[in-house]
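J.: Just to be clear, the model below is a prediction. Sequence and coordinates:
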Amino acid sequence: MFVKSASASALFAGPFALATLSHPDGPAFPALVTADAQVIDLRTAFGDKSLAIRDLLETWDTAEERLTALAGDSALERRPLTDFRVHAPVEPRQVFQSGANYRQHVIDLHVAHRAPGDDRSEDERRAEAAEIMDRRADEDLPYVFIGLPSAITGPYDDVVLPSWAEKPDWELELVAVIGRPAHQVPVEEALSHVAGYTIANDLTDRATVFRRDMPQIGTDWLRSKNAPGFTPLGPWIVPAATVGDTDDLRLVLKLNGETMQDESTKDMIFDVARMVSYASQTAHLLPGDLVLTGSPAGNGMHWGRLLRDGDVMDGSITGLGAQRTRCVAEAS
């Protein structure tokens, strides 16, 4: 049986993290998870039976201090994490996704997606992609689009591969979780609006990324990225103060035990602050919203090996823990 829980070997940096958990047959509830894999029910600690993680993020300026105190309070009732099922840590109102934000990843995709009639060598196409990346960095224009909250699933849940998805692919990503509302914030202030960080695997069906019936329309992110369960999220939100500098975190994704992605956030074209600031220039970012920051090199298109029934993906990011999801083909 595929285990839908967490183990102490996959925890996080710092004294605590936020999670959404449930008993096997009970409702989901907000929890504080300690570094030694113990759980404090935050409904009881805050005296609010309707409390959710997003409520804490909406009052993050004061909630973080209280949560830190709770983590160190040995008098509070605690239960082992292994007693609970782990869900996606938060239900966002908005999901902001980033495309083409890791230099080597974009170069690999540019080479893999050879246009019909393009007879240039691989070296020529890689040089073209590198030039495009340099130009994008100079112009400071990240590429951000909208995802659907309904695509989010838990970090240990099975992922159903739709019958229509011909080329389902993985994309491990660092996610910034918004705490303070943000609108038109400068880069220098952007990180003060981030409560914490988590992990996402932004699955993509490569066969439906581009509209073949009307090429002039361009990308079709609704079809290619937003099937139910295409965004495994979590297992927890680790406070930004604990994570610290996000400019050199290691992202690793393994497929059936074989390492496919292994890259540092150093390879980002636009860092977290620039991504959050850019998204806020148009949208009003709200507490609990997610800003996915792009995926590094090593996707299935690069390896020539896409997802299929029975595959198991293990994804981890420095200090944020790990998730494990199994792929299940949709019944025809």
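T.: Yes, it's here. For clarity, every value in this text was computed on a predicted model and none was experimentally measured.
J.: alpha carbons only for contacts and neighbour counts from here, please
T.: Noted.
J.: Run the chain-centre distance for stretch 91-107.
T.: 9 Å (CA atoms, centre = their mean, to the nearest Å).
J.: Report the contact partners of the residue nearest the centre of the chain.
T.: Centroid-nearest residue in the chain, with CA atoms, centre = their mean: residue 200, separated by 2.1 Å. Residue 200 makes contact with 172, 173, 174, 175, 231, 232, 233, 234, 292 under the criterion CA atoms under 8 Å, 6 or more residues apart in numbering.
J.: So it belongs to a helix, correct?
T.: No - going by DSSP: H, G, I helix; E, B strand; the rest coil, the assignment for residue 200 is strand, not a helix.
J.: if I look at the closest residue in space to it that isn't next to it in sequence, how far off is residue 19?
T.: In space, and not counting its chain neighbours, residue 200 is closest to residue 233: 4.6 Å by CA to CA, 6 or more residues apart in numbering. To residue 19, residue 233 is 11 Å away according to CA to CA, to the nearest Å.
J.: Can you work out which residues contact both of those two?
T.: With CA under 8 Å, 6+ apart as the test, residue 233 and residue 19 both reach 88, 89.
J.: For the contacts of residue 200, pick the one with the most neighbours.
T.: residue 234 (32 neighbours; other CA atoms under 10 Å).
J.: Was I right to think that one contacts residue 323?
T.: Yes - counting by CA atoms under 8 Å, residue 234 touches residue 323, with 6.8 Å between them.
J.: any common contacting residues for these two?
T.: With CA under 8 Å, 6+ apart, residue 234 and residue 323 have common neighbours 155, 199.
J.: The residue lying closest to residue 51 once chain neighbours are set aside in helix, strand or coil?
T.: Distance criterion CA to CA, 6+ apart; nearest residue to residue 51, sequence neighbours excluded, is residue 43 at 5.7 Å. Classification of residue 43 by three-state DSSP places it in helix.
J.: Residue 43: neighbour count?
T.: 15.
J.: ok, now which ones touch residue 142?
T.: Contacts of residue 142 (CA under 8 Å, 6+ apart): 98, 99, 101, 136, 270, 274, 275, 278.
J.: Pasting the second one now:
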Amino acid sequence: MPVKPAAPSAPFSGPFALGTLSAPQRPAFPGLVLADGRVLDLRVALAEPALTVRGLVERWDEVLPRLHELAADDSADRQPLDGLRVHAPIEPRQVFQSGANYRQHVIDLDVAHRSPDDPRSVEEARAEIAAVMDRRAAEDLPYVFIGLPSAITGPYDDVVLPDWAEKPDWELELAAVVSRPAHRVPVEEALEYVAGYTIANDLTDRATVFRRDMAAIGTDWLRSKNAPGFTPLGPWIVPAASIADPGDLRVTLRLNGETMQDESTKDMLFGVARLVSYISQTSRLLPGDLVLTGSPAGNGMHWGRLLRGGDVMDGSITGLGAQRTRCVTEVPA
């Protein structure tokens, strides 16, 4: 069974957040989650039996004032969050993932991935990659690739480590949820296309990041990042207006109670607005799409300790709540 969240009513910023929840003998429903640990079924409150969180996001500008009204209405029929199952808050059509976006994280990874015959000292390697990161920032070149929605799982679900994954690793990060179609959006307007924020743990099998058969092919993000359940998401989508500055949030991951990642989003090379704008210059972002902003320092490669069965990851980001997932080893068929 999935592990239970440490705090079912984990605090978030603002008066409410959105989630997808279910109960025994009851299908999943979009919930208006209140800070006091109660939930309003939005299918009932809005009289839309087929409503989903993505459906709400698709009408974000229209529906947001109504959500505020419902959150303030004490007469609305609310139920305790305790006892409900929390699913991934949204089913996106597209997932855009930013890589190499935290300066210190990339420096640490470069040092950890050095080959045994690398002539550089640790200090030389760190200085070299630091210069590369500074140049990328100066030249305004984000790095973005595509993830699969099928890799998403709930914030308290077990994560199955595939039997082929030799070096599974954690990467907790801030995710932005797109509110409306966006194509060729200027940086100055990009945050207007963000409905809210949530937490993503973008797991990676480090052993399959680079192709072994032909180094010139480069990275293999399909193999290394997109196993089922490799992206625990949520628990909530917190409206953007409730987050004062997405560029100043604390990203924390604990493994079996020990802090591994604890860094501010200030260390990002490219913030949310820049990433949304950059992606939109090529692709058309759709309502409900996710933009993962990269992971800070403190991954398993840095610590020399990768994930294994029985590990429990607790991840939190300021104002967005917390997720807890347990790793289980795949049982061969």
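T.: Ah, there it is. Values in this document were obtained by computation on a predicted structure and should not be read as measured data.
J.: And residue 260 of structure 1, how far from residue 171 of structure 1?
T.: 10 Å.
J.: residues in contact with the equivalent of residue 23 of structure 2 over in structure 1?
T.: Counting by TM-score structural alignment, residue 23 of structure 2 lines up with residue 23 in structure 1. Residues near residue 23 of structure 1 by CA under 8 Å, 6+ apart: 83, 84, 85.
J.: hmm, 6 Å instead?
T.: Shown in contact with residue 23 of structure 1 (CA atoms under 6 Å, 6 or more residues apart in numbering): residue 84.
J.: do residue 152 of structure 2 as well
T.: 229, 231, 232.
J.: Where does the first one sit: helix, strand or coil?
T.: Read it as residue 229 of structure 2. coil.
J.: For it, give me its contacts.
T.: 151, 152, 153, 159.
J.: Would you map the strands across the stretch 1-150 of structure 2?
T.: 16-23, 26-34, 38-41, 78-80, 85-87, 95-98, 144-147 (DSSP state E, counting those that start in this stretch).
J.: Quick one: these as CSV, columns for distance to residue 191 of structure 2 too.
T.: Below are these laid out as CSV (distance: least, CA to CA, whole Å):
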stretch, distance to residue 191 of structure 2
strand 16-23, 18
strand 26-34, 23
strand 38-41, 28
strand 78-80, 32
strand 85-87, 26
strand 95-98, 16
strand 144-147, 18
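J.: Of all the ones you listed, which one is nearest residue 54 of structure 2?
T.: strand 26-34 (9.0 Å; CA to CA).
J.: Quick one: list the elements packing against the closest one.
T.: Applying 3 or more CA pairs under 6 Å, 6 or more residues apart in numbering; DSSP states H and E, one finds that strand 26-34 of structure 2 makes contact with strand 16-23, strand 38-41.
J.: give me that answer again for 7 Å
T.: In this structure, strand 26-34 of structure 2 packs against strand 16-23, strand 38-41, helix 42-45, with contacts taken as 3 or more CA pairs under 7 Å, 6 or more residues apart in numbering; DSSP states H and E.
J.: show me where the stretch 101-250 of structure 1 has helices.
T.: 103-112, 122-139, 187-190, 221-225, 240-243 (DSSP state H, counting those that start in this stretch).
J.: Can you name every helix or strand that the last one contacts?
T.: Just to be clear, that refers to helix 240-243 of structure 1. Using 3+ CA pairs under 7 Å, 6+ apart, helix 240-243 of structure 1 sits against strand 194-201.
J.: in structure 2, what residues pair with the strand it packs on?
T.: Against structure 2, strand 194-201 of structure 1 falls on residues 194-201 (TM-score structural alignment).
J.: Just tell me what residue 308 of structure 2 corresponds to in structure 1.
T.: Using TM-score structural alignment, residue 308 of structure 2 pairs with residue 308 in structure 1.
J.: Now that match. Nearest residue, chain neighbours left out?
T.: residue 327 (6.6 Å).
J.: Wasn't the one you found part of a helix?
T.: No - Residue 327 of structure 1: not assigned to a helix; according to three-state DSSP it is strand.
J.: Which position in structure 2 pairs with it?
T.: Using TM-score structural alignment, residue 327 of structure 1 pairs with residue 327 in structure 2.
J.: And for its match, the neighbour number?
T.: 19.
J.: That one against residue 160, yeah?
T.: Yes - counting by CA atoms under 7 Å, residue 327 of structure 2 touches residue 160, with 5.9 Å between them.
J.: so who does the closest residue to residue 284 of structure 2 other than its chain neighbours touch?
T.: Take residue 284 of structure 2 and drop its neighbours on the chain: the residue closest to it by CA to CA, 6+ apart is residue 183, 4.9 Å away. By CA atoms under 7 Å, 6 or more residues apart in numbering, the contact set of residue 183 of structure 2 is 280, 281, 283, 284, 285.
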